[in-house]
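3D model of this:
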Amino acid sequence: MPYAKAKDGTMLYYKDWGRGDPVVLLHGWPLTGDTFDDLAIKLVEAGKRCIIPDRRGFGRSEQPWDGYDYDTFADDVVAILEDANISQPVALVGFSMGGGEVARLVSRQGKGRISAAVLASSVVPRVVQGDDYPDGVPQAKLDEITAQMQTDRAGFLQTFLKQFYGVGFVTQPISDGVLDAGFHQAIMAGARSTYAAAQAWATTDFRGDLPAFEGIPTLILHGTSDKNVPFEGTGKKVAEALPHAQLITYDGSPHGIFETDKDRFARDVVGFLTQNNGRKAADQSGSAIPLTAQ
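This next block holds a predicted model:
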């Protein structure tokens, strides 16, 4: 199993599947890279090479005390790509919290290094409500989530995952097995990393990263009934800020569209990347430029 060493020495687990144009799949909170197993199989079958990390503190990666901020997360991805000997432009797929890593990598690396971007149920451009961002989630709601986690993390995660997948009294778009698998992934994370990463995705403002998406093919996927990361304050805002981006909404779907809408999700991502992830760096900036940590 491949492990890369981050700048601070943290060992980062990742899967390296297939051959071809590289695609990095960045999972959401509080899950692991296993989120993307089904999608990665489809991408490999379509001729892509998939790099699938477990974020620091989650899954099989180490659980340091520090480093739960988006600059560090972006540098961790760069360390993984260097370990995998990937220097050509990469496509980025970020689900939920992983969308923030996509945004930060795009702004720090530029279109010479990023060939395409997918934001799925993403936290970009901002989650928390503010005086200049009325469409966000109220801070009191985020504080309530933190309190629930700290009181009973395991119980919170079980309840959270039901909302994540749109499970209700009369609706259950996924099986109990999917819920169990999600809980297993989530509980693997340390308590410190679970809390600190939640603070990062809840409070980081990515609006300053959005201008860097200009010239990079971008796909936005979001469920219209997402209660975890509501579409109106995230995906809709990104689509308004990036006129060149392609927006696909999943009518009535919850947050975890990679499971609830698995076949459609795979078709949308594979189709988009097959069309847009074959470009060489020369088409974008004149020469291939390796990704670099900052």
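
going forward, measure contacts and count neighbours with C-alpha atoms only.
Will do.

what segments of the stretch 101-250 of the chain are strands?
Ranges of strands within the stretch 101-250 of the chain are 114-120, 218-223, 246-250, based on DSSP state E, counting those that start in this stretch.

quick one: the most centrally placed residue in the chain from residue 105, how far?
For the chain, residue 98 is the residue whose C-alpha lies nearest the centre (C-alpha atoms, centre = their mean; 1.9 Å). According to C-alpha to C-alpha, to the nearest Å, residue 98 and residue 105 sit 11 Å apart.

ditto for residue 284
Using C-alpha to C-alpha, we find residue 284 at a distance of 16 Å from residue 105.

more crowded one of these two?
Using other C-alpha atoms under 10 Å as the criterion, residue 284 and residue 105 rank with residue 105 on top: 26 against 18.

give the contact list for the closest residue to that one other than its chain neighbours.
Of all residues beyond its chain neighbours, the one nearest residue 105 is residue 74 (5.7 Å), with distances taken as C-alpha to C-alpha, 6 or more residues apart in numbering. Each residue near residue 74 by C-alpha atoms under 8 Å, 6 or more residues apart in numbering is listed here: 101, 102, 104, 105, 293.

need the helices for this protein, in chain order.
Taking DSSP state H as the test, the helices found in the chain are 37-45, 70-83, 97-109, 139-151, 153-164, 176-187, 191-203, 235-241, 257-260, 262-276, 281-284.

angle of the second one against helix 97-109?
Pointing back at helix 70-83 there. Angle, helix 70-83 to helix 97-109, by axes from the mean of the first three to the mean of the last three C-alpha atoms, to 10 degrees: 80 degrees.

what residues sit buried inside helix 70-83?
For helix 70-83, burial by neighbour count (16 or more other C-alpha atoms under 10 Å) applies to 70-82.

out of those, flag the one nearest to residue 184.
For these, the minimum distance to residue 184 (C-alpha to C-alpha) is 22.5 Å, reached by residue 73.

who touches the closest residue to the closest one other than its chain neighbours in this structure?
Of all residues not flanking residue 73 in the chain, residue 101 sits nearest, at 6.5 Å (C-alpha to C-alpha, 6+ apart). Residues in contact with residue 101, defined by C-alpha under 8 Å, 6+ apart, are 26, 70, 73, 74, 94.

how does it look with 10 Å?
26-27, 69-77, 92-95, 107, 119, 122-124, 201, 206 (C-alpha atoms under 10 Å, 6 or more residues apart in numbering).

ok so, going back, could the buried residues of helix 70-83 be laid out in a markdown table, adding distance to residue 231?
Rendered in a markdown table, the data for the buried residues of helix 70-83 read as follows (distance: C-alpha to C-alpha, whole Å):
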| residue | distance to residue 231 |
| --- | --- |
| 70 | 21 |
| 71 | 25 |
| 72 | 26 |
| 73 | 24 |
| 74 | 24 |
| 75 | 28 |
| 76 | 28 |
| 77 | 26 |
| 78 | 29 |
| 79 | 32 |
| 80 | 31 |
| 81 | 31 |
| 82 | 34 |
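
would you do the same for the sequence below? I want to compare the two.
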Amino acid sequence: MSTFRTQDGTQIYYKDWGKGKPVLFSHGWPLDADMWDSQMNFLAERGYRVIAFDRRGFGRSDQPWEGYNYDTFASDINDLIEHLDLHDITLVGFSMGGGDVTRYIGRYGTERVSALALLGAVTPIFIKTDDHPEGVDKSVFDDIKAGLRKDRAQFISDFATPFYGLNKGMTVSEGVKTQTLNIALLASLKGTIDCVTAFSETDFRPDVKKIDVPTLVIHGSSDQVVPFEATGKLAAETITGAQLKIYDGAPHGFAVTHQQQLNEDLLAFLQAR
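Coordinates of the predicted model:
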């Protein structure tokens, strides 16, 4: 099993498949690197080196009590990039993982980065504030944390409905729903709760302004978890030259419901570099 240790001694698990230009994936909440298996296999078969890691507290990585904030997540990514000595990387971040890769650029720049893809990402800012009135109200995130504390297994099981748009005409297999729950329950409860605070309250607007590489923004028009108008729309408008793709009717979990479309779009974006 491939692992490395971060600056604070946390052991992080990662996958490293294929050969070619590197593509580094950062997963969403409350998942792990396995969410990317389809995209990774597809791109590795087409000549790319694909790397995905389990965020600290999730999957097969260590479960420290602290460190669930975006400065630490960005530092972990930097440690992985240096561990593998990666250059000319395309960073791909889904949901809260979009925050990881954006904060990485904000802190460490783009010397090693050639392109960026933000998929259903929480950037530039998720929560409702005085200067971001289209954001999601804090009470929503408070309710999520309360649900996790009360009965995490049932909360995550129910969360699959809006995540995959099952109440909006989308369908996924029973296997996908089972896998989603199993992955989520591998994670640290503390990390799962703390990450809700991190992805909801972190302001990435200063980081987004530092993005100076070709960027692809993909968002579902029917995203009930990370609403497009509050996040992806603003990211695409803020990042110079960003390419925006809106998946009509797609939910938050479009990496599953629109798997082939996403695979082809990522490949086309990579081939254009």
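
looking at the strands of the stretch 101-250 of the first structure, spot the one closest to residue 160 of the first structure.
strand 218-223 (16.7 Å).

ok, the residue nearest to residue 105 of the first structure to residue 101 of the first structure distance?
Applying C-alpha to C-alpha to residue 74 of the first structure and residue 101 of the first structure gives a distance of 6 Å.

repeat that for residue 167 of the first structure.
Using C-alpha to C-alpha, residue 167 of the first structure is found at 28 Å from residue 101 of the first structure.

next one: residue 189 of the first structure
Distance, residue 189 of the first structure to residue 101 of the first structure, using C-alpha to C-alpha: 18 Å.

what does residue 88 of the first structure give?
18 Å.

so of the strands of the stretch 101-250 of the first structure, which one's packed in deepest?
strand 114-120 (a mean of 28; mean count of other C-alpha atoms under 10 Å).

that strand vs the second structure, mean deviation?
On superposition with the second structure, the mean distance recorded for strand 114-120 of the first structure (mean C-alpha distance after the TM-score superposition for the first structure) is 0.4 Å.

that strand to strand 246-250, inter-axis angle?
Using the same axes, to 10 degrees: strand 114-120 of the first structure against strand 246-250 is 20 degrees.

packing partners for strand 114-120 of the first structure?
When contacts are defined as 3 or more C-alpha pairs under 10 Å, 6 or more residues apart in numbering; DSSP states H and E, strand 114-120 of the first structure sits against strand 21-26, strand 90-95, helix 97-109, strand 218-223, helix 235-241, strand 246-250, helix 262-276, helix 281-284.

the ones you listed: which one's closest to residue 129 of the first structure?
Short answer: helix 235-241, nearest of these by C-alpha to C-alpha, at 13.3 Å.

now for residue 98 and residue 105 of the first structure: what residues contact both?
Residues touching both residue 98 of the first structure and residue 105 (C-alpha under 10 Å, 6+ apart): 70, 73, 74, 92.

residue contacts, the first one?
Contact analysis of residue 70 of the first structure by C-alpha under 10 Å, 6+ apart lists 76, 97-98, 100-105, 197, 200-201, 204, 206.

same question for the second one.
Contacts here follow C-alpha under 10 Å, 6+ apart; on that basis residue 73 of the first structure touches 6, 55, 56, 67, 79, 98, 100, 101, 102, 104, 105, 197.

residue 196 of the first structure matches what in the second structure?
Residue correspondence to the second structure (TM-score structural alignment): residue 196 of the first structure is matched to residue 194.

if I read this right, residue 76 of the second structure contacts residue 14, doesn't it?
No - with contact defined as C-alpha atoms under 10 Å, residue 76 of the second structure does not count as touching residue 14 (11.6 Å).

name the residues contacting each of those two.
4, 53, 55.

by neighbours, which of these wins?
The residue in these with the most neighbours, by other C-alpha under 10 Å, is residue 55 (31 neighbours).

test my guess that it contacts residue 69.
No - using C-alpha under 10 Å, residue 55 of the second structure makes no contact with residue 69, being 11.1 Å away.

separation between the nearest residue to residue 63 of the first structure once chain neighbours are set aside and residue 106 of the first structure?
For residue 63 of the first structure, ignoring the flanking residues on the chain, the nearest one in space by C-alpha to C-alpha, 6+ apart is residue 57 at 3.9 Å. As for residue 57 of the first structure, its distance to residue 106 of the first structure is 23 Å (criterion: C-alpha to C-alpha).

again with residue 47 of the first structure
To residue 106 of the first structure, residue 47 of the first structure is 23 Å away according to C-alpha to C-alpha.

okay, these two: which has more neighbours?
Neighbour comparison, residue 47 of the first structure and residue 106: the larger count goes to residue 106, with 26 against 14 (by other C-alpha under 10 Å).

for whatever residue of the second structure lines up with that one, give me its contacts.
Mapped onto the second structure by TM-score structural alignment, residue 106 of the first structure lines up with residue 105. Going by C-alpha under 10 Å, 6+ apart, residue 105 of the second structure touches 74, 78, 91, 99, 111-113, 116, 207-213.

try it again at 8 Å.
Taking C-alpha under 8 Å, 6+ apart, one finds 207, 210, 211 in contact with residue 105 of the second structure.

burial of the spatially closest residue to residue 130 of the first structure that is not a sequence neighbour, as a residue count?
Leaving aside its sequence neighbours, residue 130 of the first structure sits nearest to residue 136 (C-alpha to C-alpha, 6+ apart; 7.0 Å). Other residues within reach of residue 136 of the first structure, judged by other C-alpha under 10 Å, total 20.

next one: the closest residue to residue 97 of the first structure other than its chain neighbours from residue 177 of the first structure, what distance?
Nearest residue to residue 97 of the first structure, sequence neighbours excluded (C-alpha to C-alpha, 6+ apart): residue 28, at 4.6 Å. The gap separating residue 28 of the first structure from residue 177 of the first structure is 19 Å, by C-alpha to C-alpha.

swap in residue 130 of the first structure?
38 Å.

which one's more surrounded, the two?
Between residue 130 of the first structure and residue 177, residue 130 has the larger neighbour count (other C-alpha under 10 Å), namely 13 against 9.

looks like the more buried one contacts residue 202 (just checking).
No - the pair residue 130 of the first structure / residue 202 is not scored as a contact, 11.9 Å apart, by C-alpha atoms under 8 Å.

before we move on, back to that, how about the helices and strands packed on strand 114-120 of the first structure, which one is nearest residue 154 of the first structure?
Here helix 97-109 is closest among those (C-alpha to C-alpha), at 19.8 Å.
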